[in-house]
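> sharing a model prediction with you, sequence too.
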Amino acid sequence: MTAASRLSPLLAQFDFACKRLVDRMTGPVMDSGDGTDTEVGCMTDEEYLWEPVPGCWSVRRRVDGPGPRATSLAGAGDWGRDAASYPHPWPPPFTTIAWRLSHLGEMLALRADHTAGSHALTRDDHPVSGDAAGAVAAFDASAAAWRKALLSVDEAALDTVGYCTYPHGSDPEEPFIDIVWWVNQELLHHGAEVALLRDLYRARPR
């Protein structure tokens, strides 16, 4: 299936960002940014859940309840992601790799569903993984779902306000192409944060 012409550069950017992030988490090498390979180790469960400062938001076993300043655990399954209803805590809690990766996967999966699926999935339907390998696999599946949804839209859909009915963003008020741009921005933004956290974990005092 061929992407709508105006989507092509955004889809290429999305594909590159996804591959770079997954390679950064799994290794054995990643693109350093100039096309050369840089060796990188596979992310461990300890690193995935590492809390570099007190009061982090993360993913937690549901039986343990939410973390500091969180009021609920979002998601489905035995694990959930720290969350709070509006207004969110200020200043914002520092978040772990686990939290950021769960947030990205949920955003992609739900937006895919609210673009080309049932238009019914909620945060309570999206599973949360307590281990690094499961989280990376879930992210891969969510990214594939979003990519498939993008390939289903035509040029007219790109200009349609509210084409995506995702309920946790500005989707109802924005042309769909602006939402596609925003999703890429979120992926690049949080992907860079994950990479930095991996660097800090590697350099932490022993």
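Nice, thanks for sending it over.
> CA atoms for contacts and neighbours, from now on please.
Noted.
> what comes up buried for the lengthiest helix in the chain?
Secondary structure assigned by DSSP state H gives helix 176-203 as the longest helix of the chain. The neighbour-count check on helix 176-203 (16 or more other CA atoms under 10 Å) flags 176-177, 179-180, 183-184, 187-188, 190-195, 197-198, 201 as buried.
> in addition, the following structure is provided for comparison:
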Amino acid sequence: MMTPPRLVPLLAQYDHASRRLLDRLRGPTVNSGDEVDVPVPPLTDGEYLWEPVPGSWSVRPKEDGPGPGATVLVGAGAWGRDGGRPHPYPPPITTIAWRMHHLTEMLLGRADWTIGDHSFTESEMIVRGDAVSAITSLEEAIGSWRAALEAADDDALDAIGHSTYPDGGDPEEPFLEIVWWVNQEVLHHGAEIALLRDLYRASSAASG
């Protein structure tokens, strides 16, 4: 199936943002934006779980219970992601681990509620406690959402509720709006993760 012309630039943007984020996480280099490859060390477990300020939300062993301000550890397995509604205000600072899980969950969930069996819930998703597994899960989620984009024709882009993902406005929005929204999620969380990597490198935690 030919990609609808309206989708072409958004798909290219998604691919670029996703590739740059994965390169920032696993290294060994990332393109700086001016065709210069900058060395990037692979994400370590210590950095993945680093809390930049006291009270940060993260992923943590279920046996430890939720972090400050959280009421539940969301997800399946031995680890969970800090959560609970209503969210505290102001929103807590979150770790690289929390942000990566959030992105992975969103991409997998939207893919399932678009071209899957519409059964995905946050409670069934395995929360990864180490950096390597988390990067692998994120890469798989990126591919799952791309498959949903590749399956969309012009009619699907205009269809309201083509994605019925329940944790967003998807059932009330044309699919093209959801495609745009997911792109900005990858872009802005990718930038946040990159900044946290910079802060970690400059902190005492990196040398401790």
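Arrived safely, thanks for sending. Since we're looking at a predicted model, the values are computed, not measured.
> by contact count, what packs against the longest helix of the first structure?
When contacts are defined as 3 or more CA pairs under 8 Å, 6 or more residues apart in numbering; DSSP states H and E, helix 176-203 of the first structure packs onto helix 8-26, helix 97-116, helix 155-158.
> residue contacts, the closest residue in space to Asp154 of the first structure that isn't next to it in sequence?
Residue nearest to Asp154 of the first structure in three dimensions, not counting chain neighbours: Ala4, with 5.5 Å by CA to CA, 6 or more residues apart in numbering. Residues touching Ala4 of the first structure, when contacts are defined by CA atoms under 8 Å, 6 or more residues apart in numbering, comprise 151, 153-155.
> re earlier: who wins for proximity to Cys42 of the first structure among the helices and strands packed on helix 176-203 of the first structure?
helix 8-26 (4.2 Å; CA to CA).
> give the buried residues for that closest one.
10-11, 14, 17-18, 20-26.
> okay, now stretch 111-120 of the first structure: how far is its last residue from its first?
Distance across stretch 111-120 of the first structure, first residue to last, is 10 Å (CA to CA, to the nearest Å).
> flag every buried residue along that stretch.
Using 16+ other CA under 10 Å as the test for burial, stretch 111-120 of the first structure gives 111-116, 119.
> mean deviation of the longest helix of the first structure from the second structure?
Helix 176-203 of the first structure, aligned to the second structure and superposed, deviates on average by 0.3 Å (mean CA distance after the TM-score superposition for the first structure).
> neighbours of the closest residue to Thr44 of the second structure other than its chain neighbours, how many?
Once flanking residues are discounted, Thr44 of the second structure sits nearest to Ala131: 6.0 Å by CA to CA, 6+ apart. Around Ala131 of the second structure there are 22 other residues, counting by other CA atoms under 10 Å.
> and Ala151 of the second structure, how far is that from Ala194 of the second structure?
Taking CA to CA, one finds Ala151 of the second structure at 31 Å from Ala194 of the second structure.
> might one say that Glu51 of the first structure is in contact with Thr96?
Yes. With contacts counted by CA atoms under 8 Å, Glu51 of the first structure reaches Thr96, the gap being 6.0 Å.
> contacting residues around the longest strand along the first structure?
Using DSSP state E to define each element, the first structure has its longest strand at strand 79-83. With contact meaning CA under 8 Å, 6+ apart, strand 79-83 of the first structure is reached by 57-62, 66-67, 70-75, 99, 102, 127-130.
> now, the residues you listed that are in helices?
Applying DSSP H to the contacts of strand 79-83 of the first structure, the entries found in helices are 99, 102.
> buried ones among the contacts of strand 79-83 of the first structure?
Buried residues within these, counting neighbours by 16+ other CA under 10 Å: 57-62, 66-67, 70, 72-75, 99, 102, 127-130.
> distance of the residue nearest to Asp154 of the first structure from Leu150 of the first structure?
Applying CA to CA to Ala4 of the first structure and Leu150 of the first structure gives a distance of 9 Å.
> distance of the closest residue to Ala17 of the second structure other than its chain neighbours from Trp181 of the second structure?
Leaving out its chain neighbours, the residue that sits closest to Ala17 of the second structure by CA to CA, 6+ apart is Leu187, at 5.9 Å. Separation of Leu187 of the second structure from Trp181 of the second structure (CA to CA): 10 Å.
> next, count neighbours for Glu63 of the second structure.
10.
> list the contacts for it?
Applying CA under 8 Å, 6+ apart, one finds that Glu63 of the second structure lies in contact with Ala78.
> then Val180 of the first structure?
Applying CA under 8 Å, 6+ apart, the residues near Val180 of the first structure are Leu10.
> mind telling me what it corresponds to in the second structure?
Structural alignment (TM-score structural alignment) places Val180 of the first structure against Val179 in the second structure.
> returning to that earlier point: relative to helix 97-116, how tilted is the longest strand of the first structure?
90 degrees (axes from the mean of the first three to the mean of the last three CA atoms, to 10 degrees).
> any idea how far strand 79-83 of the first structure is from the chain center?
14 Å (CA atoms, centre = their mean, to the nearest Å).
> distance from it to the second structure after superposition?
Compared with the second structure, strand 79-83 of the first structure is 0.6 Å away on average (mean CA distance after the TM-score superposition for the first structure).
> buried stuff in that strand?
So strand 79-83 of the first structure, judged by 16+ other CA under 10 Å, has buried residues 79-83.
> what does stretch 82-89 of the second structure give?
Those buried within stretch 82-89 of the second structure under the rule 16+ other CA under 10 Å are 82-83.
> chain center to it, what's the gap?
Using CA atoms, centre = their mean, the offset of stretch 82-89 of the second structure from its chain centre is 18 Å.
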